[in-house]
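Participant: Fold the following and give me the result.
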Amino acid sequence: MAAIRGVIFDVDGTLIDSNDAHARAWVDALEEFGHKVRFEEVRRLIGMGGDKLLPEVTGISSDSPEGKRISGRCSEIFMKQLLPELRAFPGTKELLEELHRRGLRIVIASSAQEEKLRELLKLTGADGVIESATSSSDAEQSKPDPDIVQAALDQLKLPHGEVVMIGDTPYDVEAAARAGLRTIGFRSGGWTDSALAGTIAVYDGPADLLAQLDTSPLAGASTAPQAEKTPQQRYV
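Facilitator: Okay, here's the model as predicted:
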């Protein structure tokens, strides 16, 4: 097996404890527009793009006038009411910095909108080691379609065998597999090991992977240090 040289991270539920907040924003926005949806029904879909989630729970197309209003209100609720209370999972900053120190290149692949993603990445406290990020604006189809992961892979310009995806939902696993990548799963997003079937390893979250890094699939990575990026080179 080739040594891993690049890591593609999901964000929500993987680096940032935000899955419940996303579900709450959707439930509240939908209720304002007269659509009563249970929190649990939405929560199980967090991780796929909103363009797929909305029609799944309501039958409303995200491209319709009503769909656009609901999606816009959902983003507003999330950004203004919920985002200020969110935090990164324990070990997020340390994991990202250690992977960078070992010479791995780090990119982000998220179904989130670019503005939302930028604010979420600030919460990691390690924006200086994130090489680039792909969001919903970089792909025609959101997760579990592979477009966003493929866009991140294109930025890395590394062979598939030298890149691994790290995510917390079955949608991450499916998107990565359809892009030809292996996935390391995190339980931090609330999914069981059986739901994360197809991963090459599963950890509780960033801190757990960091603690077991030397016995993980990332153990064979280069130990060549990388230079810290300048503020102009940082994604966020």
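
Participant: For the rest of this, base every contact and every neighbour count on C-alpha atoms.
Facilitator: Noted.

Participant: how about the strands in the chain?
Facilitator: Using DSSP state E, the strands of the chain run over 6-9, 105-109, 132-134, 163-167, 182-186, 201-203.

Participant: Turn those strands into JSON lines, columns for mean neighbour count.
Facilitator: Formatted as JSON lines, the strands of the chain follow (neighbours: other Cα atoms under 10 Å):
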{"stretch": "strand 6-9", "mean neighbour count": "26"}
{"stretch": "strand 105-109", "mean neighbour count": "24"}
{"stretch": "strand 132-134", "mean neighbour count": "23"}
{"stretch": "strand 163-167", "mean neighbour count": "26"}
{"stretch": "strand 182-186", "mean neighbour count": "27"}
{"stretch": "strand 201-203", "mean neighbour count": "19"}
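
Participant: could I get these as JSON lines with distance to residue 143?
Facilitator: Shown next, in JSON lines, are those (distance: least, Cα to Cα, whole Å):
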{"stretch": "strand 6-9", "distance to residue 143": "13"}
{"stretch": "strand 105-109", "distance to residue 143": "10"}
{"stretch": "strand 132-134", "distance to residue 143": "12"}
{"stretch": "strand 163-167", "distance to residue 143": "12"}
{"stretch": "strand 182-186", "distance to residue 143": "14"}
{"stretch": "strand 201-203", "distance to residue 143": "20"}
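
Participant: structure for this one too, so we can compare:
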Amino acid sequence: MPFEQVRPLMGMGGDKIIPKLTGIDADSKQGKSLIRGWSEAFRKVISMTSGEVEASKPDADIVAVALRKFGIPASAALMVGDTHYDAEAAQKAGVRYVLLRRSGGNMNVPGEFYDDELLLEVLENLTFSAD
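Facilitator: Just a heads-up that it's a prediction; the model follows:
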């Protein structure tokens, strides 16, 4: 899926809880701006600060912290990323993942790649328990 099409995906959550994770520290100016935007599109948004994780991607620690905060097992999660670091972190955490294609990104990694329609179908049929 081309990177430009990510924004419309963010609004498709409806009543579902779709966790979002980024490598940007929640305490940073950019992080606070992202959280504000995501809060408009999603029922529940969590944030993390650099102090809550021991290592960044491709280490699995950041994914494990997100899973704990949402109260879901790795088997119930799908990580959507755009770099090989995302893929590696998801694999180490035992989480399924898909990667978005974007210019300059290295997609020479194992994993699941979907065309636009199939990715939308997969995301629409996911359920998460975070309450």
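
Participant: returning to what we had before: closest to residue 149 of structure 1 out of the strands of structure 1?
Facilitator: Closest to residue 149 of structure 1 of those, according to Cα to Cα: strand 105-109, at 5.6 Å.

Participant: Counting by contacts, list what that closest one packs against.
Facilitator: With contacts defined as 3 or more Cα pairs under 8 Å, 6 or more residues apart in numbering; DSSP states H and E, the packing partners of strand 105-109 of structure 1 are strand 6-9, helix 92-101, strand 132-134, helix 147-156.

Participant: Superpose on structure 2 and give me the mean offset of the third one.
Facilitator: In this case it means strand 132-134 of structure 1. Average distance, strand 132-134 of structure 1 versus aligned residues of structure 2 after superposition (mean Cα distance after the TM-score superposition for structure 1): 1.8 Å.

Participant: Give me the range in structure 2 that that strand lines up against.
Facilitator: Matched against structure 2 by TM-score structural alignment, strand 132-134 of structure 1 falls on residues 46-48.

Participant: which one in structure 2 is aligned with residue 150 of structure 1?
Facilitator: Aligned partner of residue 150 of structure 1 by TM-score structural alignment: residue 64.

Participant: which of the helices and strands packed on strand 105-109 of structure 1 sits most buried?
Facilitator: strand 6-9 (a mean of 26; mean count of other Cα atoms under 10 Å).

Participant: Pull up the aligned stretch in structure 2 for that one.
Facilitator: Across structure 2, nothing matches strand 6-9 of structure 1 (TM-score structural alignment).

Participant: all helices in structure 1, in order from the N-terminus.
Facilitator: 19-32, 39-43, 50-58, 65-77, 92-101, 114-122, 147-156, 170-178, 206-211 (DSSP state H).

Participant: could these be laid out in TSV, adding distance to residue 128 of structure 1?
Facilitator: Shown next, in TSV, are these (distance: least, Cα to Cα, whole Å):
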stretch	distance to residue 128 of structure 1
helix 19-32	24
helix 39-43	31
helix 50-58	28
helix 65-77	26
helix 92-101	9
helix 114-122	10
helix 147-156	17
helix 170-178	24
helix 206-211	18
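
Participant: closest one to residue 191 of structure 1 among these?
Facilitator: Here helix 170-178 is closest among the helices of structure 1 (Cα to Cα), at 8.1 Å.

Participant: tell me the angle of the closest one relative to strand 182-186?
Facilitator: 170 degrees (axes from the mean of the first three to the mean of the last three Cα atoms, to 10 degrees).

Participant: Quick check: helix 170-178 of structure 1 compared with structure 2, mean distance?
Facilitator: Mean deviation for helix 170-178 of structure 1: 0.8 Å (mean Cα distance after the TM-score superposition for structure 1).

Participant: Can you check which part of structure 2 that helix sits on?
Facilitator: Using TM-score structural alignment, helix 170-178 of structure 1 pairs with 84-92 in structure 2.
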